[in-house]
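A.B. asks: just the structure for this:
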Amino acid sequence: MAEELFMRCRTAESFSDRPVGEDVLYRLYDMLRMGPTSGNCSPARFAFLKTEEARQKIRPALSLGNVELAMSAPVLVIVCYDPLFFEKFETLNPMPGLRDWFAADVGLSDETAFRNGTLQGAYLIMAARALGLAVRPMSGFDAVMVEEEYLRKQGWRANFLVALGYPEGDVSSPRAPRLPHEEACLWL
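C.D. replies: Okay, here's the model as predicted:
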């Protein structure tokens, strides 16, 4: 499984028109939510844009290079984070004083929400791959426009987008280069 997820899967270049069932999306969330976060803070939130209407509303917020692929994906996920994640600590981590510690330090809570929400977004990518879905993460978009259109009521913040669907065509294209351990790791 690890070999498949990390070595053989590739970033999607195109998607088939096969729909992604709601049952698959529920299973996807059930898998990704089990990944660890610091203090079990679980700040990530996910907006699944499944309908053509919902996806079209995001079009003006997308960078030009992301429009075609985002619009062709059966599902576009806005990976978000809740800046008030600590309000869920009664359920997630009822350690005395923890909620108040984060509530009193906006810098700490913002950093924690962003970092752990990003981590959970990576879990979404890996869970999607495990379920046989193709993924394409994207950061080229206007977050303020996305938040205004989709997230204002919840108060969530947009982090990045993930196009989801079933792969189309050859998905075995050559992998882009990665840095060797000598350039990316310290062995202390």
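
A.B. asks: okay, CA-based contacts and neighbour counts for the rest of this
C.D. replies: OK.

A.B. asks: which of the helices or strands spans the residue most central in space within the chain?
C.D. replies: Among the residues of the chain, the one closest to the centroid is residue 121, at 3.1 Å (Cα atoms, centre = their mean). Element membership for residue 121, per DSSP states H and E: helix 106-130.

A.B. asks: packing partners for the helix or strand that that helix is followed by?
C.D. replies: Per DSSP H and E, the first helix or strand lying C-terminal to helix 106-130 is strand 134-138. Judged by 3 or more Cα pairs under 8 Å, 6 or more residues apart in numbering; DSSP states H and E, the packing partners of strand 134-138 are helix 106-130, strand 157-165.

A.B. asks: for the comparison step, fold the sequence that follows:
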Amino acid sequence: MSLVLDPAAQDLLFREAHTANTFSDEPVTEEQVQAIYDLVKFGPTAFNQSPLRVVLVRSPEARERLVAHMSEGNQAKTATAPLVAILAADNEFHEELPRLFPAFPQAKDAFFSERTSRESAATLNASLQAGYFIVGIRAAGLAAGPMTGFDPAGIQKEFLDGDHTPLAVVNIGKPGDGAFYPRSPRLAFDEVITTV
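C.D. replies: Reported below is the predicted structural model:
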């Protein structure tokens, strides 16, 4: 059975897409980032939750502050990528729910009055949105280098606040020379899928 999505688009988004480790110096524009967000904001989440927050790191001073909190193996590529995005979960996302899920305006208080419930929901749904964001980067013809090798407390203190939890740092741009490592294996269908 074939997929509805054109094979070239399947390759762009998944089969031929790799995590990039080097980038060209071609800039990534605000217009490109807005087009990416305007596409991926429609990805499904529970109750239309939108806890993902994105901090674009553009200035040399901010980049230097960020690189200091990256793991050693991630520092050089983060220092040289055309654009870096900090993806974070807003643990107070529930304040937007009455507007985002008008069919159930009491969801804000019914499900998310406790901070621990909000943090759990924010992490799950912002992580879904982070995945959509990476696919959106690929849809824009750019490469993404998502990383979790960083000091979360340092990034939170430097760029966020106590209501925002950093999830990933993503280098964004056109791939450079030697950008991609060989494709690593993935689990097969029968190793993952169970029918009951």
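
A.B. asks: hang on, the earlier thing: counterpart of the residue nearest to the centre of the first structure in the second structure?
C.D. replies: Matched by TM-score structural alignment, residue 121 of the first structure corresponds to residue 130 in the second structure.

A.B. asks: mind listing the strands for the second structure?
C.D. replies: For the second structure, applying DSSP state E gives strands covering 52-57, 83-90, 143-147, 164-173.

A.B. asks: got CSV for the ones you listed, with distance to residue 71 of the second structure and mean neighbour count too?
C.D. replies: Shown next, in CSV, are the strands of the second structure (distance: least, Cα to Cα, whole Å; neighbours: other Cα atoms under 10 Å):
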stretch, distance to residue 71 of the second structure, mean neighbour count
strand 52-57, 17, 19
strand 83-90, 14, 24
strand 143-147, 9, 25
strand 164-173, 11, 25
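
A.B. asks: and of those, who's closest to residue 192 of the second structure?
C.D. replies: For the strands of the second structure, the distance to residue 192 of the second structure is smallest for strand 143-147, at 23.3 Å, taking Cα to Cα.

A.B. asks: quick one: that closest one aligns where in the first structure?
C.D. replies: Aligned using TM-score structural alignment, strand 143-147 of the second structure spans residues 134-138 in the first structure.

A.B. asks: re earlier: residue 69 of the second structure is nearest to which of the strands of the second structure?
C.D. replies: strand 164-173 (10.7 Å).

A.B. asks: quick check: angle from that closest one to helix 115-139?
C.D. replies: 10 degrees (axes from the mean of the first three to the mean of the last three Cα atoms, to 10 degrees).

A.B. asks: what range in the first structure matches strand 164-173 of the second structure?
C.D. replies: Under TM-score structural alignment, the match for strand 164-173 of the second structure in the first structure covers residues 156-165.

A.B. asks: neighbouring contacts of that stretch?
C.D. replies: 15-16, 18-20, 45, 69-70, 73-83, 114, 117-118, 125, 128, 133-139, 143, 146-147, 151 (Cα atoms under 8 Å, 6 or more residues apart in numbering).

A.B. asks: same thing with stretch 104-121 of the second structure?
C.D. replies: So stretch 104-121 of the second structure is contacted by 47, 91-95, 97-99 (Cα under 8 Å, 6+ apart).

A.B. asks: redo that, cut-off 10 Å
C.D. replies: 45-47, 49, 51, 89-99, 101, 122, 124-127, 163-165 (Cα atoms under 10 Å, 6 or more residues apart in numbering).
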